[in-house]
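Q: I would like to see how this sequence folds:
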Amino acid sequence: MSAKRDTMLRGLDLASASGLEIGALDKPVVPPATPRIFYVDYADTPTLRHNYRNDPNVEIGDIVQVGGIWGEQTLAEAAAPVAPVDFVVASHVIEHVPDLITWLQELGSVLKPGGQVRLAIPDKRFSFDVLRAETQYADVLTAWLVRARIPQARAVIDHIYRVTTVDCAQLWDGSVEPASLRPNNRPEHAEAIGRDVLEHGRYHDVHCWVFTPASFAGLMAELADAGYMQFKCLEFVDTERNNLEFFAALQPCADRTETVASWKAAQASVEADSPSASGRQALEQRLQQLDAELAAAALARDAAAARAAGLEQALAATRSEMDRVMASRSWRLTAPLRALLGVFRS
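A: Below you'll find the model as predicted:
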């Protein structure tokens, strides 16, 4: 959490700035001891503790004290005791919201001039969303047009049907191909949940939206260009190796051209820095090949060094034997005879 916290809160003066954190649950990015932090969630603290009492991934005793409930009322109403604020933080929240456009607009409604939004967003390439298609502009606009208050049937079905169990590190190093993975649930289960949404309007907590860093930045550029989103990109941090989330810092901006340009620049930066899955696999294979060649070269070098050492020892032994022979009494006594033979041969 420390590295993530440092990235998400970089440049914010927590000692004096006022802020909201949305959906903190038991793992707040902004520490509860921060003087002017206000937590917002879909329910109050006792209800959250009850709802998550059997979840092994949630420590119910650490669930933060919720100050505002955002659901039936707007965010401005939920945060009325403290709004407007200097910053809003949301970690792994944006992918859950049924109506992305309205959600972003409501974030803007509680910020002071110059305020910022800090987001942590899962990267589908390294999460259980790996089998799902990236969210498209039409998906987001449709949810806005119907003013979705619950995850829509299509998103729920897609999540239930395609969610899979993954190992983030294996997806990074290419030892597991996404095409080899299988969904966790059967089609009839996804159909039943979809029918429940359509017939009873029940809320099912799923990832409504699916992103990579590049697709998120591209979508933000499209929404900004169409006038549905008025946040420029201040900072964009790509997914780090063996991690599954990326980060974005947003700030309200009325200049559409500047806003679109900022997101296109963010998209270009991550497209240039992040190879595709096949590209990563090719690089991994090339690294393995180079490692094997280096190991073979090292063995050949060691063998050559051993051969050279053996030759040096043989040469030294031969020279020693030659010196011994030439220093012997017999060699000296036969010297005249060798000289005479040399005369006859010449």
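Q: contacts, neighbours, all on C-alpha from now
A: Noted.
Q: tally up the residues packed near Arg125, please.
A: 24 (other C-alpha atoms under 10 Å).
Q: without its sequence neighbours, what residue ends up closest to it?
A: Leaving out its chain neighbours, the residue that sits closest to Arg125 by C-alpha to C-alpha, 6 or more residues apart in numbering is Thr212, at 6.8 Å.
Q: ok, now Ala261?
A: Ala221 (7.5 Å).
Q: hmm, Ala266 and that neighbour touching each other?
A: No - Ala221 lies out of contact with Ala266 (C-alpha atoms under 8 Å); the separation is 9.5 Å.
Q: could you also give me the structure for this second sequence? I'd like to compare it with the first:
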Amino acid sequence: MTHADKVPRWLDPRPGTGVEIGALKSPIPGIAPIYVDRYPPFDAEKVFADYWGSADALPFRDSALAYVATSHVLEHTANPVAALCEWARVTRHGGILYLVVPDHRYTFDHTRPLTAPAHMIDDYNRGTTPSDATHISDYLDGLDWSRWDPAGTPERHAATREQLRTAYLAAVAAGEEINIHFHVFSRETVTSLLALMNARPRRPCTLTVIDSAEKFPTDRGDGFLLVLRVAKPFRARWRAWRDRRHPALLPTARPFLQSPHR
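A: Got it, this is the predicted structure:
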């Protein structure tokens, strides 16, 4: 099962109708979205990014897009609930969230405990950000270093772990963001999280799983696919209809090349 099997069914192929977040150099094939990222390219590699934005602060108006697509992004969010809420905010009623999430069983996170949905709700209630030290030890002390650095020795792994710990803690102390795998997922924990989100009173939307796949895509095999349908209340649908002629991008949207992080 690959993107070629799923994308034509769920995602609008017309240019600019959706957004892909964090594509870096490996965009999802078969779509022509607006690309958003917040990280500079590595080693001068090409990065697919049109505008600056983070997972929980996208440069689009409410209900402006047909879909949000992400692949191996959710684990890099310190606050997954805030990210999912933001992705739903910019997606129209009836639109799609197309999420490929790493399955902990097939990554270097396999030795870490799964993140409980209640923990992610707590991160949301606390307003956890990437400038937070909460998850550093869980990440560095829990991952399988033999898979993170297969050529390394135990001594090199230990040295790297402490170097990264020092760097991450210094960055947080300076108010800077860090980029780690904050959370560890299975398909069951994500669907349980969605159930908790959908049970909230006065929720801004409902997210319903309408398709899924394991070991997705098969040429990579370390993730799972969840396709979510976004349903919004009448008032949100009315506002979207009222603003339907407005540009999808906010006036404050910044082209990626002008990002201070480039």
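Q: picking up where we left off before, and the residue nearest to Ala261 of structure 1, what element?
A: Element membership for Ala221 of structure 1 (DSSP states H and E) is helix 213-225.
Q: next one: Trp172 of structure 1
A: helix 168-173.
Q: quick one: whatever helix or strand comes next after that helix to chain centroid distance?
A: Next in sequence after helix 168-173 of structure 1, counting helices and strands by DSSP H and E, comes helix 187-200. Remark: helix 187-200 of structure 1 is offset 31 Å from the chain centroid, using C-alpha atoms, centre = their mean, to the nearest Å.
Q: buried residues in helix 187-200 of structure 1, which are they?
A: By 16 or more other C-alpha atoms under 10 Å, the buried positions in helix 187-200 of structure 1 come out as Ala190, Glu191, Ile193, Gly194, Val197.
Q: can you check stretch 74-84 of structure 1 too?
A: In terms of neighbour count (16+ other C-alpha under 10 Å), stretch 74-84 of structure 1 has its buried residues at Thr74, Leu75, Ala76, Ala78, Ala79, Val82, Ala83, Pro84.
Q: check the gap between the counterpart of the residue nearest to Arg125 of structure 1 in structure 2 and Arg126 of structure 2 for me.
A: With TM-score structural alignment as the criterion, Thr212 of structure 1 lines up with Ser186 in structure 2. In this structure, Ser186 of structure 2 and Arg126 of structure 2 are 23 Å apart, going by C-alpha to C-alpha, to the nearest Å.
Q: more crowded one of those two?
A: The residue with more neighbours, out of Ser186 of structure 2 and Arg126, is Ser186; 17 against 10, by other C-alpha under 10 Å.
Q: how far away is that one from His76 of structure 2?
A: Distance from Ser186 of structure 2 to His76 of structure 2, counting by C-alpha to C-alpha: 15 Å.
Q: again with Thr206 of structure 2
A: Separation of Thr206 of structure 2 from His76 of structure 2 (C-alpha to C-alpha) stands at 23 Å.
Q: who's sitting farthest from the centroid in structure 2?
A: Taking C-alpha atoms, centre = their mean, the residue of structure 2 most remote from its mean C-alpha position is Glu155, at 32.8 Å.
Q: gap between it and Trp145 of structure 2?
A: 11 Å.
Q: re the thing from before, for the helix holding Ala221 of structure 1, packing partners?
A: Contact here means 3 or more C-alpha pairs under 8 Å, 6 or more residues apart in numbering; DSSP states H and E; on that basis helix 213-225 of structure 1 packs against helix 137-145, helix 256-273.
Q: could you redo the last one with a cut-off of 10 Å?
A: The helices and strands touching helix 213-225 of structure 1, judged by 3 or more C-alpha pairs under 10 Å, 6 or more residues apart in numbering; DSSP states H and E, are strand 111-122, helix 137-145, strand 231-237, strand 245-252, helix 256-273.
Q: how much does that helix stray from structure 2?
A: Its matched residues in structure 2 lie on average 2.2 Å from helix 213-225 of structure 1 after superposition (mean C-alpha distance after the TM-score superposition for structure 1).
Q: translate Ala69 of structure 2 into the numbering of structure 1.
A: Using TM-score structural alignment, Ala69 of structure 2 lines up with Val89 in structure 1.
Q: ok, that match touching Ser18?
A: No - Val89 of structure 1 is not in contact with Ser18 according to C-alpha atoms under 10 Å; the separation is 11.2 Å.
Q: residues touching the residue farthest from the centre of structure 2, list them.
A: Arg161 (C-alpha atoms under 10 Å, 6 or more residues apart in numbering).
Q: could you point out the longest helix in structure 1?
A: As assigned by DSSP state H, the longest helix anywhere in structure 1 is helix 277-326.
Q: for the very next helix or strand once past that one, buried residues please.
A: Counting by DSSP H and E, the element after helix 277-326 of structure 1 in chain order, helix or strand, is helix 329-333. The neighbour-count check on helix 329-333 of structure 1 (16+ other C-alpha under 10 Å) flags nothing as buried.
Q: helix 329-333 of structure 1 - contacts with which helices or strands?
A: Looks like helix 329-333 of structure 1 contacts helix 277-326 (3+ C-alpha pairs under 10 Å, 6+ apart).
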